[in-house]
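*Asks:* my questions are about this predicted structure, shown below with the sequence.
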Amino acid sequence: MRASTTGRVLHDPKGGSFRFDAGAVCLDFAHTGGEGRYAVFETLHQPADLARWLAEPPLSAVMTVPVTAGELTAAKVLRQAVWDAAHARAARRPIPARAVATINRAAAEAPLAPELAADGTTAGWAAPVRATQALSTLAREMIELLSGPLAERIRECAGDNCPLLFVDTSRPGARRWCSMERCGNRHKLRALRARRAAEP
């Protein structure tokens, strides 16, 4: 059912990919695409795309009822609300009322129900497994995140023009980058060039 790890491989439309761990499944979900200038990152084009994303670990919610076009639309509305709420929290701004209402509305639906397998040692999700339930589970996780002790650890990447969000779960609370292999290394290279340029 659930693994203890989060994170997905993100693909840049300009080429290249990297592993990004947002530290929460709801925040991983927020990075599946977006509106406006973020539309180029869209990965949820069809209902089947949403079903595929939800079926991957750690959520591992394999749909037993096909995802509908309406559920795909609802997923994108929830995704935008999670994105807006997390960015507001990271910037220490009030969370938009519209985002709060959307998250609460999704969370009010029945969530995924865990079910112990016959062997008594493994678990999955009780059928039927619907997209609406998975969205409710993601919304409830977002509520726990925003109202819990990790709310203060929601961060936006410190890289130039990088809007990726994550929960800093490191013990010292010093994580700055979406990924060391991406923005962290870019920062190191810029700092190295700046030092060399300043040398006599």
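*Replies:* Sure thing, it's come through. Nothing here was measured: the structure is a model prediction, and the numbers come from that model. Numbering: from 1, shown residues only.

*Asks:* CA atoms for contacts and neighbours, from now on please.
*Replies:* Noted.

*Asks:* could I get the full set of helices for the chain?
*Replies:* Along the chain, counting by DSSP state H, helices occupy 25-30, 47-55, 69-90, 97-107, 131-147, 185-198.

*Asks:* determine which of those helices approaches Gly36 most closely.
*Replies:* Proximity to Gly36 (C-alpha to C-alpha) singles out helix 69-90 among these, at 11.2 Å.

*Asks:* what angle do helix 131-147 and that closest one make with each other?
*Replies:* 10 degrees (axes from the mean of the first three to the mean of the last three C-alpha atoms, to 10 degrees).

*Asks:* go through helix 69-90 and flag the buried ones.
*Replies:* Within helix 69-90, the residues scored as buried using 16 or more other C-alpha atoms under 10 Å are 71-72, 74-90.

*Asks:* chain center to it: distance?
*Replies:* Helix 69-90 sits 10 Å away from the centroid of its parent chain (C-alpha atoms, centre = their mean, to the nearest Å).

*Asks:* relative to Ala48, how far out is the residue nearest to Ala131 when sequence neighbours are not counted?
*Replies:* Once flanking residues are discounted, Ala131 sits nearest to Val67: 6.0 Å by C-alpha to C-alpha, 6 or more residues apart in numbering. Taking C-alpha to C-alpha, to the nearest Å as the measure, Val67 falls 7 Å from Ala48.

*Asks:* more neighbours: which of these two?
*Replies:* Val67 (19 against 16; other C-alpha atoms under 10 Å).

*Asks:* look up how far Leu59 lies from that one.
*Replies:* For Val67, the distance to Leu59 equals 16 Å [C-alpha to C-alpha].

*Asks:* same check on Arg130?
*Replies:* For Arg130, the distance to Leu59 (C-alpha to C-alpha) stands at 13 Å.

*Asks:* select, out of the helices of the chain, the one closest to Gly159.
*Replies:* Checking the helices of the chain against Gly159 by C-alpha to C-alpha gives helix 185-198 as the closest, at 7.2 Å.

*Asks:* for comparison:
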Amino acid sequence: MSERATGITLRPSDGGIFRFDPGALCLELLLTGGPGPLARYEVLDTPAGLLDWVAACRLDPPSLRLPPVGEDDLAAARRLRDAVLGLAVARAHGRPLAAADLAVVNAAAAVPPLVVRMTENAGREWASGASVDGLLSTVARDAVELFTGPHAAAGRIRECGGPDCYLLFVDTSRPGRRRWCAMERCGNRHKVRAHRVRTRSEGEEKCPQD
């Protein structure tokens, strides 16, 4: 059985399309925007934004049909996303988890999640009756697993080291030293900046003294 590729293709306004894998379903939800400086990326203000995220995220099986999405559904999705963001940032920087964020995640996780069933040809499909509440429960339960799981993945949540890059991810590298959301983006930008600084310093050293 082939594995489904994970990660979401990001298209930032400054160009440089790249694929980013944060390592968890709940962290993929953070790619939909958020409070403060993340507000300019907001997509959970329309039903289409939520449905586009569902189609792009790592849900397996990927095809999920939801009933019409209402304003209350969008508000609930934003609340859960912002709570997961608060927990992830706290873990990334070694701060205590906020009780309000925990309450939002736990409340969403308490609802029955999406259910997968087997088809006649041994495939997988979502059982009928899928809802936005079930979707958010599935995401919230993924967050519970991430922050409490036996492999201490929460201890490897990182924030990208690039200037003005707020992407969060689980560092699954063996040495645990991943710094960038993606090498082809912030990693390469860091290399370019470092090269320019080094070249400028070398040039200044070669200049004759007056």
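*Replies:* Received it, and whenever you're ready, just let me know what you need. This is a predicted model, so every value here is computed, not measured.

*Asks:* overall similarity of the pair, as a TM-score.
*Replies:* These two chains, once laid on top of each other, score a TM-score of 0.92 by TM-score structural alignment, normalised by the length of structure 1; 198 aligned residues with a C-alpha RMSD of 1.7 Å.

*Asks:* hang on, the earlier thing: the helices of structure 1: which one's closest to Ala123 of structure 1?
*Replies:* helix 47-55 (14.6 Å).

*Asks:* rewinding a little: please say which position in structure 2 the residue nearest to Ala131 of structure 1 maps to.
*Replies:* Val67 of structure 1 maps onto Val69 in structure 2 when the alignment is built from TM-score structural alignment.

*Asks:* just checking, its match touches Leu44?
*Replies:* No - between Val69 of structure 2 and Leu44 no contact is recorded; they are 10.7 Å apart, counting by C-alpha atoms under 8 Å.

*Asks:* circling back to that earlier point, export the helices of structure 1 to JSON lines and tack on distance to Gly7 of structure 1?
*Replies:* Output for the helices of structure 1, formatted as JSON lines (distance: least, C-alpha to C-alpha, whole Å):
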{"stretch": "helix 25-30", "distance to Gly7 of structure 1": "6"}
{"stretch": "helix 47-55", "distance to Gly7 of structure 1": "12"}
{"stretch": "helix 69-90", "distance to Gly7 of structure 1": "16"}
{"stretch": "helix 97-107", "distance to Gly7 of structure 1": "21"}
{"stretch": "helix 131-147", "distance to Gly7 of structure 1": "14"}
{"stretch": "helix 185-198", "distance to Gly7 of structure 1": "19"}
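
*Asks:* tell me the most buried of those helices?
*Replies:* Mean neighbour count (mean count of other C-alpha atoms under 10 Å) peaks for helix 25-30 among these, with a mean of 24.

*Asks:* average gap between it and structure 2?
*Replies:* Compared with structure 2 after fitting, helix 25-30 of structure 1 deviates on average by 0.8 Å (mean C-alpha distance after the TM-score superposition for structure 1).

*Asks:* packing partners for that helix?
*Replies:* Counting contacts by 3 or more C-alpha pairs under 8 Å, 6 or more residues apart in numbering; DSSP states H and E, the secondary-structure elements packed against helix 25-30 of structure 1 are helix 69-90, helix 131-147.

*Asks:* out of the ones you listed, which comes closest to Ala108 of structure 1?
*Replies:* Proximity to Ala108 of structure 1 (C-alpha to C-alpha) singles out helix 131-147 among the helices and strands packed on helix 25-30 of structure 1, at 6.9 Å.

*Asks:* which elements pack onto the closest one?
*Replies:* The contact analysis (3+ C-alpha pairs under 8 Å, 6+ apart) places helix 131-147 of structure 1 against helix 25-30, helix 69-90, helix 97-107.

*Asks:* where's the counterpart of Arg175 of structure 1 in structure 2 relative to Gly162 of structure 2, distance?
*Replies:* Correspondence of Arg175 of structure 1 to structure 2, assessed by TM-score structural alignment: Arg178. When C-alpha to C-alpha is applied, the distance between Arg178 of structure 2 and Gly162 of structure 2 equals 12 Å.

*Asks:* same check on Leu59 of structure 2?
*Replies:* Leu59 of structure 2 is 28 Å from Gly162 of structure 2, where distance means C-alpha to C-alpha.

*Asks:* and what of Leu27 of structure 2?
*Replies:* As defined by C-alpha to C-alpha, Leu27 of structure 2 lies at a distance of 18 Å from Gly162 of structure 2.

*Asks:* swap in Val104 of structure 2?
*Replies:* Noted for Val104 of structure 2: a distance of 29 Å to Gly162 of structure 2, by C-alpha to C-alpha.

*Asks:* ok, Ala24 of structure 2 next?
*Replies:* Computed with C-alpha to C-alpha, the distance linking Ala24 of structure 2 and Gly162 of structure 2 is 21 Å.

*Asks:* compare these two (neighbour count), which wins?
*Replies:* The residue with more neighbours, out of Ala24 of structure 2 and Gly162, is Ala24; 20 against 17, by other C-alpha under 10 Å.

*Asks:* wait, doesn't the more buried one sit right on Val170?
*Replies:* Yes - here Ala24 of structure 2 lies in contact with Val170, judged by C-alpha under 8 Å, at a distance of 7.4 Å.
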